[in-house]
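Peer 1: okay, predicted coordinates and the sequence, questions at the end:
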Amino acid sequence: MNDAASSSPISRRHALKGLLTGAAGAAAVPAAIAAPNHTEPAPPAHPSRFVFHDPDFMQPLKFPWEKLLSAEELATVQALADLILPKDESSPAASELGVPDFINEWVSADYPAHQEDREIIRGGLGWLNTESFKRFSKRFEELGEPQQCQIADDICDPSKASPEHHIGAVFFRRFRQLCLSGYYSHSQTWKNLGYVGNVTLAGPYPGVLPEVIEKLGLQDVV
């Protein structure tokens, strides 16, 4: 394999889809061989769109999965995300950075771990609105902040949640993790974590600091 081929920027998502397609094709070979006639098998009705190819950087990458959350679910996601990460004097609200769309994409992804999160999140959203109707006869996103906080306070700590709130507590814990992942992976909030990357250097690369080289004991290597 030459250097140009080995450095081809194939996305991880396309690579996984290609491997899965290849595995499915290999599994189908014995059935084709065992067929009584020797005619060529018909091509698949819907051939995979995600095969290895040179990337087209002039076109935006289309996600290989459909977004699954309904408009009602997204409204609840936005309300809860903004309750967890509200707008303040130094940071935007979660919804302003597209966190609901991030969660929608995450739970819609066709990977085992994401499918597990999909069940937790969608089931939890249903639980949240059921609890909201039980207490206040409204959907969660229709409640005022004090009422939303009253429900959230009962499920935000799994160690203190009552047995009847167990499902809500499991949901809230995972939802909060996804909120933070979507929020702090956005370029507008990197600075809040003290991240200083993705900044153009004013001059040539200064190299590793001498004190770092000395601490690592690499003086004789450099």
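Peer 2: Yep, that arrived.
Peer 1: going by C-alpha atoms from here, please, whenever you check contacts or count neighbours.
Peer 2: OK.
Peer 1: show me how far the lengthiest helix in the chain is from its chain's centre.
Peer 2: Of all segments of type helix in the chain, defined using DSSP state H, the longest is helix 112-136. The chain centre lies 17 Å from the centre of helix 112-136; the measure is Cα atoms, centre = their mean, to the nearest Å.
Peer 1: got it, and stretch 152-159?
Peer 2: The answer for stretch 152-159 is 23 Å, by Cα atoms, centre = their mean.
Peer 1: list the buried residues in the longest helix of the chain.
Peer 2: For helix 112-136, a neighbour-count test (16 or more other Cα atoms under 10 Å) marks 117-118, 120-122, 124-125, 127-132 as buried.
Peer 1: let's have those in a markdown table, adding distance to residue 85.
Peer 2: Compiled in a markdown table, the buried residues of helix 112-136 are given as follows (distance: Cα to Cα, whole Å):
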| residue | distance to residue 85 |
| --- | --- |
| 117 | 20 |
| 118 | 21 |
| 120 | 20 |
| 121 | 17 |
| 122 | 20 |
| 124 | 18 |
| 125 | 17 |
| 127 | 21 |
| 128 | 18 |
| 129 | 20 |
| 130 | 23 |
| 131 | 21 |
| 132 | 20 |
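Peer 1: ok, structure two:
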Amino acid sequence: MADHERDRAREPEMEPEVTEGLTRRRALQVLAAGAAGAAAFSAGACADGSDSGTPAGDDSTGFAGATSGGNPRAAGTPTDPDMVSPVVWWDLQLTEDELATLAALCDVIIPEDDRSPGAAALGAHDFIDEWVSAPYDGNRNDLVLVRGGLVWLDVESAERFGGRFTDLTLEQKHAICDDICWVENAAPEYRVAARFFDRVRDLASTAFWTTAEGMADLGFVGNRPMPSFAGPPAEVLERLGLA
């Protein structure tokens, strides 16, 4: 992730703090269970052609009912959402502590710069919370993976630097994330944690670059009228045989 070498030395004579009695080994076990479940679900979905996003026959049954939102053409149900007055149809699962760690990780993945805010400032961690809280099998597997990964981050932070991930310096956060930022290059003992990081990076990127600020960061100019557009260049039309 970084362009220069960072200090990876563990601070001496510091006893690692273990979150709620969970050891690094136990955190890895939780992560492994989530990764295995996600892989099994994906294989099953591909085998039977089912869509993991929505349970078969779902038509808002079991949810709280339609909203009284601002779009009269939308029923306000999960399958016909009212995007003017959106609601979350399920209880959010992540705790405040988990969200704080997740927000810190999102800002490592997409930090603030001179073009846009960081991912956390745009609510990437809240998007991930809503995603992993959804009552579908694939999302439940992501909840296990993300929750286990957040525990692993805090345990690893305690072992290396004597504090929670949120308490570390940016350099210390990068030292940990450098070891898990690419699954193919991760050492065997970091391979499962790397799957967690990969999933969070994917979700944080989705959250960030679908905001107005994220689209501006990309230089995306769609979704807006452009009366000055004179049409495609003549050389393009000619190459396509449309001149």
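Peer 2: Thanks, I have the structure now. Worth saying up front: this structure is predicted, and the values here are computed from it rather than measured.
Peer 1: returning to what we had before: identify the residue range in the second structure corresponding to the longest helix of the first structure.
Peer 2: Using TM-score structural alignment, helix 112-136 of the first structure corresponds to residues 137-161 of the second structure.
Peer 1: mean deviation of the matching stretch from the first structure?
Peer 2: If you overlay the two and look at stretch 137-161 of the second structure, the average distance to its match in the first structure is 1.5 Å (mean Cα distance after the TM-score superposition for the first structure).
Peer 1: any idea how far residue 238 of the second structure lies from residue 232 of the second structure?
Peer 2: 10 Å (Cα to Cα, to the nearest Å).
Peer 1: swap in residue 154 of the second structure?
Peer 2: Computed as Cα to Cα, the residue 154 of the second structure to residue 232 of the second structure distance reads 53 Å.
Peer 1: can you check residue 66 of the second structure too?
Peer 2: 44 Å.
Peer 1: so what does the longest helix of the first structure touch, helix or strand wise?
Peer 2: Judged by 3 or more Cα pairs under 8 Å, 6 or more residues apart in numbering; DSSP states H and E, helix 112-136 of the first structure is in contact with helix 71-84, helix 99-108, helix 166-184.
Peer 1: TSV for those helices, including distance to residue 195 of the first structure and mean neighbour count?
Peer 2: Putting these into TSV (distance: least, Cα to Cα, whole Å; neighbours: other Cα atoms under 10 Å) gives the following:
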stretch	distance to residue 195 of the first structure	mean neighbour count
helix 71-84	22	19
helix 99-108	20	21
helix 166-184	10	19
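Peer 1: out of the ones you listed, flag the one nearest residue 21 of the first structure.
Peer 2: With Cα to Cα as the criterion, residue 21 of the first structure lies closest to helix 99-108 of those, at 19.2 Å.
Peer 1: tell me roughly how far the closest one lies from the second structure on average.
Peer 2: Using mean Cα distance after the TM-score superposition for the first structure, the mean distance for helix 99-108 of the first structure is 1.1 Å.
Peer 1: show me what that helix packs onto, helices and strands only.
Peer 2: helix 71-84, helix 112-136, helix 166-184.
Peer 1: what residue in the second structure is the furthest from its centre?
Peer 2: Residue farthest from the centre of the second structure, counting by Cα atoms, centre = their mean, is residue 243 at 44.7 Å.
Peer 1: against residue 222 of the second structure, how distant is the closest residue to it other than its chain neighbours?
Peer 2: Spatial nearest neighbour of residue 243 of the second structure, excluding adjacent residues (Cα to Cα, 6 or more residues apart in numbering): residue 237 at 4.9 Å. Applying Cα to Cα, the value for residue 237 of the second structure to residue 222 of the second structure is 21 Å.
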